[in-house]
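Chemist: this one's structure only:
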């Protein structure tokens, strides 16, 4: 019932979200290409192709409306619930399954994963399924169990690189426990060899991507503020890219600090009560949690000594394993019978519920604001030609232009990115074309984004000054999306002067 209610809530959120962000536009643009093109395009990016293949196949069956795309992400969370109701319940008991489903439901980040048109809900599902398959192999290393392990490992690793790191961790831990317990390793070693063969198709692309990351990558260096964000990201009612809405920064800081103190207290109780807990269950719980922490800590270390490669949302790929480990520990602690421990655990669940409800209403308000901006854009283009026209942006606003290409995807439209000099970048999967000369003799919609970045302002001024002798502005829309940071976007309908004179 809890899973059904949560699933219905996530569908409700998806149904009322009519706007989308750039990362979602990227997914929407990707599935417009063929399967072979998807392979080539994502090989030049930073993610494996399985999610895009799955999403494209889903839309071929059910259409590619915004709601359909969001439902596909919600199905990934439903898959996690199914693992809880079937596999986790079978191997760890109904109490663990219940706690697992409750925590997954209440974590504010789950609302985000279930609604966003990205791969993270499915990476959480595949990585958790991979870890549970490894546990089944440890209990009974049959050919069938190892084949399931192989399949889940390939699915996880072809969906996200942090799931690949999770897979490597799972294989390593599984072999370790099989060896020290003197159990059969033949099938498992065979599964690992087949995994390497199966993933070898993608290894050349992985090497190219690693090389590209070593030269340049969009992720910036980790700061103390970033590390703080990692500690509360999973249960924060605020998505880092969103402005503060129903609560202020001090209020949220107090709530998150209290939640962190509760988590620290639970960790302290676990250490204190360790000898009283079931040793096998405790080791099992810590092992599942290790599948989360080993890749994350490794990535943070690499980000410091080599190149930044981690942002908070990548942790969600491994989230299911962390929650399963925590659920096993919480049930063990609760069943110890001590009143103070039960009070601590129930208080933590209550606090998590508060953060979850806060996230829902905060996101609802943010969604209403972004939907309003989306409707303003629709209103601006109403009555204008969006079936055979030209859209132009400067290089600094090409992401915003890419989003417009998704909103108005007519094959007769042109989407041009102006840059004074040729840039060594690929605009795929968007159908953007770079031009290095200013327009002179055709009408177009000029779109730009603005903030306090002086370089971006300089580029925008260069373009507008360069075309003012040949064009006049017939209509415009200016949106301030983040008043605190003076950020926004603009659209101008540019008409050639000579054509307006001909009309007169």
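Modeler: Thanks, I have the structure now. The shown structure was predicted, so the numbers you read here are calculated from the model rather than taken from an experiment.
Chemist: can we go C-alpha only for contacts and neighbour counts from here?
Modeler: Will do.
Chemist: which stretches of the stretch 1-150 of the chain form helices?
Modeler: 2-15, 22-30, 35-43, 50-62, 66-83, 89-92, 94-106, 108-115, 120-139, 143-157 (DSSP state H, counting those that start in this stretch).
Chemist: Give me the residues contacting the helix or strand where residue 391 lies.
Modeler: Using DSSP states H and E, the element containing residue 391 is strand 390-394. Here strand 390-394 makes contact (CA atoms under 8 Å, 6 or more residues apart in numbering) with 401, 413-419, 443-448, 459-460, 463.
Chemist: hold the first one in mind and look at this next one:
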């Protein structure tokens, strides 16, 4: 095996090992909400989710998946690991789908180097194992892009039907996935108009896409109206706008301005492969890549403009699904860059410098993120397991939980105490920290094992 091949395989195995530290049973508060919601039946999931701020498809699919894969156990610890595995599996499927998409242009897609580039990139592993809808939305956008490209090549109506289906499912997964899907459809429509293709099928598809989302769109309208003024997303200022623009490009969280500078540097490092692609890659590939970049920018700008002009509704992670596709294309371009231009005298030194700096920054990101995961989640898993075992030994059916601890710990303990058949009693707990608004009906519907009575003797 060549030296480059050995390095590639080493990076590939590092990325496989890297995922293990993300497979922990401790829960972030939104993940706790997910696990609490999917214990309900399908109709109740839809009903309860209609009172929240997200569409229901991810929760329905996750419940079905857990029903098949974890029917043999009642342990929530195991179910949480399988739920994380679900996000990882759909991220792998997105990677495979995108690899098949670029191969249509005669470009190698889906090799070990590209795998390592994607799965070691900032933010990818975080959302590829999170028990939330972002990984699924990424897969659906990848499938949409794949079918739009097939339709562009063949004009067979079956591809546009599948494209509309995937766009609609993305819309029922996350609202900003709907924004990204809508922009992809619009960009292809403009392309066909410019090239004087028959756009009738695509016009019908856009209308059908809007029509398929209309039933839940009514619910979405009332969800927006029900979001209280004290919704938890903070008001927009220069710092929050910058954070929402660059946050996906770093996992390093030192809580200083250096986080954003690190992210900006990672963004700048994407410029070199972009320039190389427009010089060396074929025009059809570059057009598709341009659509991905435009979609990424339009999704972020739409969220920021609405947040600034109306109310804060956007966070950087909402653009993660299209970011995942962007990162895949960057990894593909770097792979092609090394294969085609490494031996060219004009590029060789520049490539060495570029890879050295990129490798240093990505390695720093992986090390800091890995350290954060181990300290904040993996090590705390032992305390969580010990706590749950202790709750089992308490003879009472109701456990008093200290409301003065972190909201992540409270939400996590609620779902784990529920999993062992006991109730929770909280004193003076502000649900705004958990749900983002004063929606007590949603809180008690999802966390139906919680009593909010006053408690004189609070014990954790």
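Modeler: Okay, I see it. Since the structure is predicted, the reported quantities are computational estimates derived from the model, not experimental observations.
Chemist: ok, back up a step: what about the helices of the stretch 1-150 of the first structure, which gets the closest to residue 375 of the first structure?
Modeler: Of all these, helix 66-83 sits nearest to residue 375 of the first structure, with 14.7 Å by CA to CA.
Chemist: so where in the second structure does that closest one end up aligned?
Modeler: Counting by TM-score structural alignment, helix 66-83 of the first structure pairs with residues 80-97 of the second structure.
Chemist: swap in stretch 454-462 of the first structure?
Modeler: With TM-score structural alignment applied, stretch 454-462 of the first structure matches no range in the second structure.
Chemist: I would like the residues contacting that stretch, please.
Modeler: Contacts to stretch 454-462 of the first structure, defined as CA under 8 Å, 6+ apart, come from residues 394, 396, 448, 450-451.
Chemist: so what's the spatially most central residue of the first structure up against?
Modeler: The centroid of the first structure falls nearest to residue 120 when counting by CA atoms, centre = their mean (4.8 Å). By CA under 8 Å, 6+ apart, the contact list for residue 120 of the first structure reads 73, 113, 314, 316-317.
Chemist: One more: residue 494 of the first structure?
Modeler: 443-446, 471-475.
Chemist: The closest residue to it other than its chain neighbours in helix, strand or coil?
Modeler: Distances taken as CA to CA, 6 or more residues apart in numbering place residue 473 nearest to residue 494 of the first structure, at 4.9 Å, with adjacent residues excluded. Put simply, residue 473 of the first structure is strand when judged by DSSP: H, G, I helix; E, B strand; the rest coil.
Chemist: Would you mind confirming that residue 473 of the first structure makes contact with residue 493?
Modeler: Yes: in this structure, residue 473 of the first structure is within contact of residue 493 by CA atoms under 8 Å, at 5.8 Å.
Chemist: what about the counterpart of residue 121 of the first structure in the second structure, how many neighbours?
Modeler: With TM-score structural alignment as the criterion, residue 121 of the first structure lines up with residue 135 in the second structure. Residues near residue 135 of the second structure, counting by other CA atoms under 10 Å, number 28.
Chemist: need the contact list for the closest residue to residue 214 of the first structure other than its chain neighbours.
Modeler: Excluding the flanking residues, the one nearest residue 214 of the first structure by CA to CA, 6+ apart is residue 307, at 6.7 Å. By CA under 8 Å, 6+ apart, the contact list for residue 307 of the first structure reads 213-214, 221.
Chemist: how about residue 53 of the first structure, what does it touch?
Modeler: When contacts are counted by CA under 8 Å, 6+ apart, residue 53 of the first structure touches 31, 35, 38.
Chemist: any idea how far residue 174 of the first structure is from it?
Modeler: Distance, residue 53 of the first structure to residue 174 of the first structure, using CA to CA, to the nearest Å: 30 Å.
Chemist: do residue 8 of the first structure as well
Modeler: 36 Å.
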